[in-house]
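**Student:** Sequence and predicted structure below; questions after.
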Amino acid sequence: MTHTHADVPSMSVDIGTNSVNTLLDVPGEPRRRHTYYTRLGAGLEDGGALSEEAMGRAIAVLEQVKAEASEAGVERLVATASSASREATNGAAFLARVAGVLGVTPTVISGAEEARLSFVGALTAEGGEGGQLGRSLPGPVLVVDIGGGSTELAVGRVEDGGPSVTASASLEVGSVRFTERYLHADPPLPEELSDCLSVTEATLDEVLVTNEAFGEAATLVIVAGTAETIAAVELGRWEDGVLHGMRLSKAQVEDVFRTLATEAAEDRRHNPGLPAERVDVIVAGCCILVTIMRRMGFGECVVSIGSVRDGVLREAGDRPVASPSLGSD
């Protein structure tokens, strides 16, 4: 039996390097989104493997996700996996375990596809007074998704047929990856921050010099955990309905960066709006965002609560897919 997203209870599950992100859509009810922190990519280097401990954390979370889906009567579940799963030498074995839990095999998406889905999700998600951002922002729009293992960039416009991407790129810079690689002192040493910033800029430059489309962007939209956390710290609380569509000036982003980068972790965790699970990786995430804003000359950015999970669920509704097996194992 097949269904379309618009007609039946549906869920998207995005398995990332730092977290598992879900979006539950039950017809007639507000969409429910949830982030579970797993740190799946902890200790993962190029050519390395996911640790048993990290995989165990992720599987435990996915068992909770399956229970939520079953309770909601989900008939359509779509799962994706990104940076950590596609890089790890044991990624396929991990995803086989995931399939045993969820009843569907996650699709491992490329960096380019992750960037495109983030673009679609960012500009079509609805929340609070922000509504759908796509048609209200001057184009071209650059959407930046700072993840745990990679950062995705996509530039394009929203047209009558929906979001359309002109160019996309995936950078091997991420909040978990760069925390483990560069930020070892507590608080980080100036030279550690300098390394993190300079490597991010060099990696970004490789993309900017090869594709002029990125430099033509008129509006910067930021999505995912790092973006929402920076906005929440500036706001002083985490509230999706307020964060969606929130504008942050470059000065505000720089101020949050300076504050968090100069605090020890124990002090940093007392900032209102900062989730405890992001205390140790948010500084690297800040490094990435401030580098992008400095290098590309953006005076402000706009926050969207939409991301890959929103893009996946939107596009899944355009085609029939067999219902997952959500019964007890």
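**Tutor:** The structure has been received and is ready for your questions. The shown structure was predicted, so the numbers you read here are calculated from the model rather than taken from an experiment.
**Student:** When you work out contacts or count neighbours from here on, use the C-alpha atoms and nothing else.
**Tutor:** OK.
**Student:** which residues in the stretch 151-300 of the chain form strands?
**Tutor:** 151-159, 162-171, 219-223, 247-249, 300-303 (DSSP state E, counting those that start in this stretch).
**Student:** out of those, deepest packed?
**Tutor:** Ranked by mean neighbour count under mean count of other Cα atoms under 10 Å, the strands of the stretch 151-300 of the chain are led by strand 219-223, which reaches a mean of 25.
**Student:** Figure out how far stretch 59-69 is from the centre of its chain.
**Tutor:** Mean-position distance between stretch 59-69 and its chain equals 19 Å (Cα atoms, centre = their mean, to the nearest Å).
**Student:** who touches that stretch?
**Tutor:** The contact list for stretch 59-69, computed with Cα atoms under 8 Å, 6 or more residues apart in numbering, reads Met11, Val20, Thr22, Leu24, Tyr36, Thr38, Arg97, Val98, Val101, Leu102, Leu326.
**Student:** Please flag which of the residues you listed sit within helices.
**Tutor:** Arg97, Val98, Val101, Leu102 (DSSP state H).
**Student:** Put this next to the previous one:
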Amino acid sequence: MSRVAAVDIGTNSTRLLIAEGDQERARASIVTRLGEGVDRSGTLSDAAQQRVLDVLAGFRATIEEHRCEHAAAAMTSAVRDAANGGAFAARVEEALGFAPRILSGDEEARLTYAGATYGRDGDFLVIDIGGGSTELVLGGTGFHVSTQIGVVRHSERHLHSDPPTAAELENLTRDVHEILMAHVPVRLREIRVNAIAVAGTPTQSAAIDLGLDEYDPNRVEGHILTASRLRELLVQTAGLKLAERRGITGLDPERASVIVAGIAILLEVIDCFDLDQVEASEHDILWGLARSTTEGT
């Protein structure tokens, strides 16, 4: 059974998974904010690039320590949107010792669905809310879309006050709603399937709901978030200043700046598909990337 390392260089965080078959051997997630300012400037800043490269140096040491036989790295919205994304990819290859892939939105959606649904029977709606884009995949229909909706992107666009004003939140939700209406056909919004939500917004929301003093992925995995509970969490988080939000039990302080936008976006997706609840999952694009690497797909 081969050991594989998967690295996800996202818009908000840089993450590592080392897996052997279905067993997780190591995991790390560090908020690096690579996409900071990209929506406005169209480029990755020097400071943001360096934050990621510093983290990757540590990841390389971990990968070597675990003697991984396979390794893959993927870069998503921030890099594919940035004019200097290709140049940054070259720096990432030097830092890791192997070439990363700049994923298209379609590839990101496919790998996320593969990771979230592995070992499950049936079709699902998989929701992946990232820093710069949100991927939606509806199993059994062939539908998948990568939208320009993201927690970093939409926080920077709309949430300028501390705490955000009601008008700012309204503008954010209207923006997200309009994008979803433009990208999700009406007939698909009416299909009833179970939904799995991956990435930081649902897992952090689950940790808050569970009141976890220390993050426990085993308790977060499969936790049900109802629409009504998410609305309560939105009111709670949006009503606090950033410094106060950092102290919420269960919330990683580094994600406090984007959790309001994240929950608002998740609620808009839930409303779009007329859902009552979603299941939070730790099995995301990292698992899809790891399995595609070992399976050669």
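**Tutor:** Perfect, I can see it now. Since we're looking at a predicted model, the values are computed, not measured.
**Student:** before we move on, the earlier item: filter the ones in helices among the contacts of stretch 59-69 of structure 1 to the buried ones?
**Tutor:** Val98, Val101, Leu102 (16 or more other Cα atoms under 10 Å).
**Student:** which one of these sits closest to Tyr182 of structure 1?
**Tutor:** Val98 (31.0 Å; Cα to Cα).
**Student:** close enough to count as contact, the closest one and Thr105?
**Tutor:** Yes - if you go by Cα atoms under 8 Å, Val98 of structure 1 and Thr105 touch, sitting 7.1 Å apart.
**Student:** which residue in structure 1 lines up with Gly58 of structure 2?
**Tutor:** In structure 1, Gly58 of structure 2 lines up with Gln64, judged by TM-score structural alignment.
**Student:** Is that match within a helix or a strand, and which one?
**Tutor:** Assigned by DSSP states H and E, Gln64 of structure 1 falls within helix 52-71.
**Student:** buried set for that helix?
**Tutor:** So, applying 16+ other Cα under 10 Å, buried residues of helix 52-71 of structure 1: Ala54, Met55, Ala58, Ile59, Val61, Leu62, Val65, Lys66, Ala67, Ala69.
**Student:** And that helix against structure 2, how far off on average?
**Tutor:** Relative to the matching residues in structure 2, helix 52-71 of structure 1 has an average distance of 0.4 Å after the fit, by mean Cα distance after the TM-score superposition for structure 1.
**Student:** Give the aligned range of the helix or strand immediately after that helix in the chain in structure 2.
**Tutor:** Heading C-terminal from helix 52-71 of structure 1, the first helix or strand you meet, by DSSP H and E, is strand 76-81. Aligning strand 76-81 of structure 1 against structure 2 (TM-score structural alignment) gives residues 70-75.
**Student:** average offset between that stretch and structure 1?
**Tutor:** Its matched residues in structure 1 lie on average 0.8 Å from stretch 70-75 of structure 2 after superposition (mean Cα distance after the TM-score superposition for structure 1).
**Student:** Neighbours of the counterpart of Val199 of structure 1 in structure 2, how many?
**Tutor:** Aligning on TM-score structural alignment places Val199 of structure 1 opposite Asp175 in structure 2. Close neighbours of Asp175 of structure 2, defined as other Cα atoms under 10 Å, add up to 16.
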